[in-house]
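1. Sequence and predicted structure below; questions after.
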Amino acid sequence: MLPGLMLRTVLPSLIAALALAAPSAAGAQAPTSVPVQTVAVNGATLGYRVLNPDAKGRPLVLICGYGFTMSEWDPSFVERLAQGRTVVLFDNRGIGTSSGPVKGLTIQTMADDTAGLIRALKLGRPDVLGWSMGGYVAQELALDSPRLVRRLILASTDPGSPRAKEPSSNVVATLTNPDLTPSDLLPVLFPSDQQAAGQAWLAAVGAQPNLTAADFNTPGDTMNEQELANAQRWYGRGQGTYARLPKLRARTLIGYGTQDVIVPPGNAKLLARRIPHRTLMRVPDAGHAFLFQQPAAKAAAFDRFLDRR
């Protein structure tokens, strides 16, 4: 089990409270300015947004982390990625604007949903970015459906199995504290000297237009099933992707923050040893949410990888 990811049992309500109380001031290109559409996939109905749909560049699909919804990506991060390509955001089944049965949910189920979304939207062979749990989903997708993934970005993630490195007991104690507050949480997502970045991320999410409570919908049964999917269904013996990673064909960027206390940095090195065609992106003085420390710059770095010949 990766107990650190249990932070999302409390984070949805914290972000929702902050976001819905913030003034709406984002520009017209903010992700939430794009209407939510839905598509039926594998017995679920997935809510999604398509930014810059007329772009000629290869599409990029973003896969959310544990308990996150598509409205919680930093808007400047998404906007920068969408400057020269179509970007597809979506909610995993049973969360945010998506619905569907979640009993017995696994990472494989979410990978199958993502494959169904790519096919239904006729995206061809897009690039895929997965953050945290989204990285687990992205690995399964790329291994099971290699014709649906051109390039892969794995951010703050691990290969599962008993080989994966878990957070310290102190981090687990913080994240499982029922009285957790935003001031307790941000130091777990961001290093101590990067708290301004954490506050900026929350403010940016909250400043998006058209936000409603549905954008942050995190039903208890979905959270419980996602937690199980992230625990014994990913870290048990014979689980995860560790044993299969040498078969991964997609060129892969592995990004990690050197101060990540939720998915310790050793996991990135573990991935790098197993994935054949990989580039390692080490971000100093950064934590689990390194994507949202100077988010436009991180998106530009990902752009360079995706555009490389």
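-> Thanks, I have the structure now. Numbering: from 1, shown residues only.
2. Going by C-alpha atoms from here, please, whenever you check contacts or count neighbours.
-> Will do.
3. Show me where the chain has its strands.
-> Using DSSP state E, the strands of the chain run over residues 37-41, 44-51, 57-63, 85-90, 127-131, 151-155, 251-257, 278-283.
4. so which of those is the most packed in?
-> strand 151-155 (a mean of 26; mean count of other Cα atoms under 10 Å).
5. right, and the strands of the chain - which one's nearest residue 117?
-> For the strands of the chain, the distance to residue 117 is smallest for strand 37-41, at 6.5 Å, taking Cα to Cα.
6. this is the other structure I want to compare:
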Amino acid sequence: MPQITVGNLDINYQIQGSGDPLLMIIGLSFSLLDWGTTLPELLSKHYKVILFDNRDAGETSRSTQPYTIAQMAEDAANLLDALGEPRASVFGVSMGGMIAQHFALNHANKLDKLILGCTAAGGTCSEFGDVSGLLTGNLLDLLFTPGFISSHQPKLTEFIQTTAPFHSQGEALKRQFDAMRSHDTCNLLSNITAPTLVITGDRDPVILPQNSDFLARKIPGAQQVTITDASHGFCFSHPDATATAIIDFLK
């Protein structure tokens, strides 16, 4: 996959499709591989899909010092500049959705439409479940429902084997986690001006669905879609429903 130098980072990225740009921002620890292949392929039939690894994840540079979610949003904005894209719609999931919120607040001139997946405003207005599996590597129970796991075991085993080597570890994971813990847009959401779609799975044990309810209430004019029988990894388990919601919103 290509890399591009953005400030003091070498950012690993991938572009699929053509058309209006859609920048997709992945969550804590994960690399661009964790989107799976189906959802990016579905979206790339309609848009120029830009995937990338956040700092301290995948094949993007490791950071030399602590940073904030707002700085990670700056990375995303700088990546668009480096790729010659003056504006894009942005879809962020989990921590990537937190980054996307700061992108919307700090780089509104670069944003067309905003899509927030299974994410939260942070601070005191959010409710989180058990995220320890993200730190221990016990991911399946956090990402998928028991029924999906039992009926897709070989596919999920292959998925984890492919993606796990690119997950953040050690100090890199700690820096990302510390940045996520300091995220707080509770009193800033009303300042988001971009048309916004909020998506969640109804059985998410990590970032509970009521966090999406809060985002949808506080962001002016936000639309909301809840995917049935879906957990935190709905982008992988329910790619068709996810793609349909995004394509309908971006039309």
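-> Cool, got the structure. The shown structure was predicted, so the numbers you read here are calculated from the model rather than taken from an experiment.
7. Please convert the strands of the first structure to a markdown table, extending it with distance to residue 181 of the first structure.
-> Shown next, in a markdown table, are these (distance: least, Cα to Cα, whole Å):
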| stretch | distance to residue 181 of the first structure |
| --- | --- |
| strand 37-41 | 33 |
| strand 44-51 | 29 |
| strand 57-63 | 26 |
| strand 85-90 | 27 |
| strand 127-131 | 23 |
| strand 151-155 | 25 |
| strand 251-257 | 23 |
| strand 278-283 | 27 |
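8. Looking at the ones you listed, which is nearest to residue 176 of the first structure?
-> From the strands of the first structure, taking Cα to Cα, the stretch that ends up closest is strand 127-131, at 21.1 Å.
9. and for that closest one, what span of the second structure is it aligned with?
-> On the basis of TM-score structural alignment, strand 127-131 of the first structure is assigned to residues 89-93 in the second structure.
10. Give me the residues contacting that stretch.
-> By Cα atoms under 8 Å, 6 or more residues apart in numbering, the list of residues contacting stretch 89-93 of the second structure from outside reads 21-27, 97-100, 111-119.
11. quick one on the thing from earlier: of all the strands of the first structure, which one is nearest residue 119 of the first structure?
-> Of all these, strand 37-41 comes closest under Cα to Cα, at 9.5 Å.
12. Superpose on the second structure and give me the mean offset of the closest one.
-> Mean deviation of strand 37-41 of the first structure from its aligned counterpart in the second structure after superposition (mean Cα distance after the TM-score superposition for the first structure): 1.6 Å.
13. what's the closest non-adjacent residue to the spatially most central residue of the second structure?
-> The second structure has residue 93 as the residue nearest its centroid, 2.6 Å off, counting by Cα atoms, centre = their mean. Of all residues not flanking residue 93 of the second structure in the chain, residue 117 sits nearest, at 4.3 Å (Cα to Cα, 6 or more residues apart in numbering).
14. now residue 140 of the second structure
-> residue 149 (7.3 Å).
15. okay but the one you found is in contact with residue 156, surely?
-> Yes: with contact defined as Cα atoms under 8 Å, residue 149 of the second structure reaches residue 156; the gap is 7.3 Å.
16. Name the residues contacting each of these two.
-> Shared between the contact lists of residue 149 of the second structure and residue 156 (criterion: Cα under 8 Å, 6+ apart) are residues residue 140.
17. Quick one: map residue 295 of the first structure onto the second structure.
-> Using TM-score structural alignment, residue 295 of the first structure lines up with residue 239 in the second structure.
18. Please name the residues that touch that match.
-> Residue 239 of the second structure neighbours (Cα under 8 Å, 6+ apart): 38, 39.
19. Ok, residue 250 of the second structure next?
-> residue 113.
20. Any buried residues in stretch 178-188 of the first structure, and which?
-> Neighbour-count burial for stretch 178-188 of the first structure flags 185, 186, 187, 188 (criterion: 16 or more other Cα atoms under 10 Å).
21. should've said stretch 96-116 of the second structure
-> For stretch 96-116 of the second structure, a neighbour-count test (16+ other Cα under 10 Å) marks 96-107, 110-116 as buried.
22. And stretch 243-251 of the first structure, by the same measure?
-> For stretch 243-251 of the first structure, a neighbour-count test (16+ other Cα under 10 Å) marks 245, 248, 249, 250, 251 as buried.
23. what do you get for stretch 97-106 of the first structure?
-> Buried residues in stretch 97-106 of the first structure (16+ other Cα under 10 Å): 97, 98, 99, 100, 102, 105, 106.
24. In CSV: the residues you listed, plus distance to residue 279 of the first structure.
-> Listed next are the buried residues of stretch 97-106 of the first structure as CSV, based on distance: Cα to Cα, whole Å:
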residue, distance to residue 279 of the first structure
97, 34
98, 33
99, 35
100, 36
102, 34
105, 31
106, 28
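25. Max pairwise distance over those: which two?
-> Top of the distance list for the buried residues of stretch 97-106 of the first structure (Cα to Cα): 97 and 106, 19.2 Å.
26. what's the closest non-adjacent residue to residue 137 of the first structure?
-> Residue 137 of the first structure sits nearest to residue 111 (Cα to Cα, 6+ apart), 5.0 Å away.
27. how close does the match of residue 295 of the first structure sit to residue 179 of the second structure?
-> Distance from residue 239 of the second structure to residue 179 of the second structure, counting by Cα to Cα, to the nearest Å: 28 Å.
28. which residues touch stretch 253-263 of the first structure?
-> 4-5, 132, 152-158, 165-168, 171, 188-191, 265, 268, 271-272, 278-290, 305.
29. Now which of those would you call buried?
-> Buried among the contacts of stretch 253-263 of the first structure (16+ other Cα under 10 Å): 4-5, 132, 152-158, 165-167, 171, 188-191, 265, 268, 271-272, 278, 281, 283, 285-290, 305.
30. Just to be sure, which of the residues you listed are found in helices?
-> If you go by DSSP state H, these have 171, 188, 189, 268, 271, 272, 305 in helices.
31. Return the member of the residues you listed nearest to residue 119 of the first structure.
-> Distances from residue 119 of the first structure to those, taken by Cα to Cα, are shortest for residue 305, at 24.1 Å.
32. Quick one: map the closest one onto the second structure.
-> By TM-score structural alignment, residue 305 of the first structure lines up with residue 249.
33. Apart from its neighbours in sequence, what residue is nearest that match?
-> residue 197 (7.1 Å).
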